[in-house]
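Visitor: Have a look; sequence and predicted model below, questions after that.
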Amino acid sequence: MRILIGAVGRWKAGPTRDLFEDYRQRLTWPVELKEVEEKRALPEAQLKAREAELLLAALPRGSGGLVTVALDEKGQNLGSEAFAGRIGKWRDEGRATIAFLIGGAAGHGSAVLEAADLKLALGAMTWPHLLVRGMLMEQLYRAQQILAGHPYHRS
């Protein structure tokens, strides 16, 4: 099983990237980050639609084993153990790729939300999109450790 993170925006070196890379190195699942960006100044609705096109285009084609998760403030709030359970279920079903999609500042376009197998919130608060990448990676690492029975997670 591999993890694909599709994210709007590009980052440079800094603490949020360091956090992401720290957890990427800890994970045994291979993680690929695909960044997309629309450089044209578009009205918000058009920008969301365009970013949705770019994110969906970053997904692997012809992969019946793909699970798509849209990170969205209106999505489900799962605890770490429930999140690990979902990942374990997908792993056990033989899913090849779990793709997590992180939208831009305006959120996801409707095409991403409609394509998602799961809409997932990281709580009720609003988070900077670059920080969300690191937070997601930590939760993926935590899920890996929960599934392995490792004491990293203390419930």
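Guide: Looks like it arrived, so ask away. Quick caveat, the model's predicted, so the values are computed rather than measured.
Visitor: switch to C-alpha atoms for all contacts and neighbour counts from now on
Guide: Will do.
Visitor: Counting by contacts, list what the lengthiest strand in the chain packs against.
Guide: Longest strand in the chain, counting residues (DSSP state E): strand 66-77. Strand 66-77 sits against strand 97-102, helix 110-115, strand 118-121, with contacts defined as 3 or more C-alpha pairs under 8 Å, 6 or more residues apart in numbering; DSSP states H and E.
Visitor: what's the longest helix seen in the chain packed up against?
Guide: For the chain, the helix that runs over the most residues, judged by DSSP state H, is helix 129-147. Packing contacts for helix 129-147, counted by 3+ C-alpha pairs under 8 Å, 6+ apart, involve helix 15-26, helix 80-92, strand 97-102.
Visitor: try this one next to it:
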Amino acid sequence: MRVHICAVGRMKTGPERALLDDYLVRFDRTGRSLGLGPAEMHEVEDRKGGGVEAKAQLLERALPKGAVIVALDERGKLLTSPEFSQQLAGWRDTGRGDVAFVIGGADGIAPALRDRAEVTLSFGKMVWPHMLARVMLAEQLYRAASILAGAPYHRA
């Protein structure tokens, strides 16, 4: 199952980018034998303004047809890492070919796009910078693959 991270804004070179790339490489290596991955970044940027609605249109174009849409939003469901790994495995095991995680910009995700999501996830009640949310998602993807592989990375 291919994984897509569809996000508003372009991440520049720096420590966040290095962490993101590192976790995505780890996920690809660990997930390959499990039928997970590769993971691809789809960055969209609306330089013309238009707010969350304009950004939602750009994000919509980045979503693969038929993908499970997962919106990251502070109002979303809280999952443990093992629960998240089981969710990924469930989509994979039911033949879903793509899962797309949607990360909005500073103003979040347009309600219409958020409502289209099959699942809305939260990384907690606090609001996180959208660039850091990418890193946190990539780490959780790697952790999920490690859990499914029976590797010792996750200790609960």
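Guide: Sure thing, it's come through. What you see is a predicted model; the values in this text were computed from it and never measured.
Visitor: deepest of the helices and strands packed on strand 66-77 of the first structure, which one?
Guide: Mean neighbours per residue, mean count of other C-alpha atoms under 10 Å, is largest over those for strand 97-102, with a mean of 25.
Visitor: mean shift between it and the second structure?
Guide: Compared with the second structure after fitting, strand 97-102 of the first structure deviates on average by 0.4 Å (mean C-alpha distance after the TM-score superposition for the first structure).
Visitor: matching residues in the second structure for that strand?
Guide: Against the second structure, the aligned range for strand 97-102 of the first structure is residues 98-103 (TM-score structural alignment).
Visitor: Which residues are in contact with Asp117 of the first structure?
Guide: Applying C-alpha atoms under 8 Å, 6 or more residues apart in numbering, we find Asp117 of the first structure in contact with 67-70.
Visitor: Highest neighbour count among the residues you listed?
Guide: Among these, Ala70 has the most neighbours (other C-alpha atoms under 10 Å), with 23 neighbours.
Visitor: Using the three-state scheme, assign the residue in the second structure sticking out farthest from the centre.
Guide: Here the second structure reaches farthest from its C-alpha mean at Lys48, the gap being 25.0 Å by C-alpha atoms, centre = their mean. The three-state label given to Lys48 of the second structure by DSSP: H, G, I helix; E, B strand; the rest coil is coil.
Visitor: got the angle for the longest helix of the first structure vs strand 66-77?
Guide: Orientation of helix 129-147 of the first structure against strand 66-77 (axes from the mean of the first three to the mean of the last three C-alpha atoms, to 10 degrees) gives an angle of 100 degrees.
Visitor: Identify the residues contacting helix 129-147 of the first structure?
Guide: Helix 129-147 of the first structure has contacts (C-alpha under 8 Å, 6+ apart) with 11, 16-17, 19-20, 23-24, 26-27, 80-81, 83-85, 87-88, 102-105, 151-153.
Visitor: one more time with 6 Å
Guide: If you take C-alpha atoms under 6 Å, 6 or more residues apart in numbering as the criterion, helix 129-147 of the first structure is touched by 16, 19-20, 23, 27, 84.
Visitor: do the same with stretch 92-108 of the first structure
Guide: 1-8, 48, 65-71.
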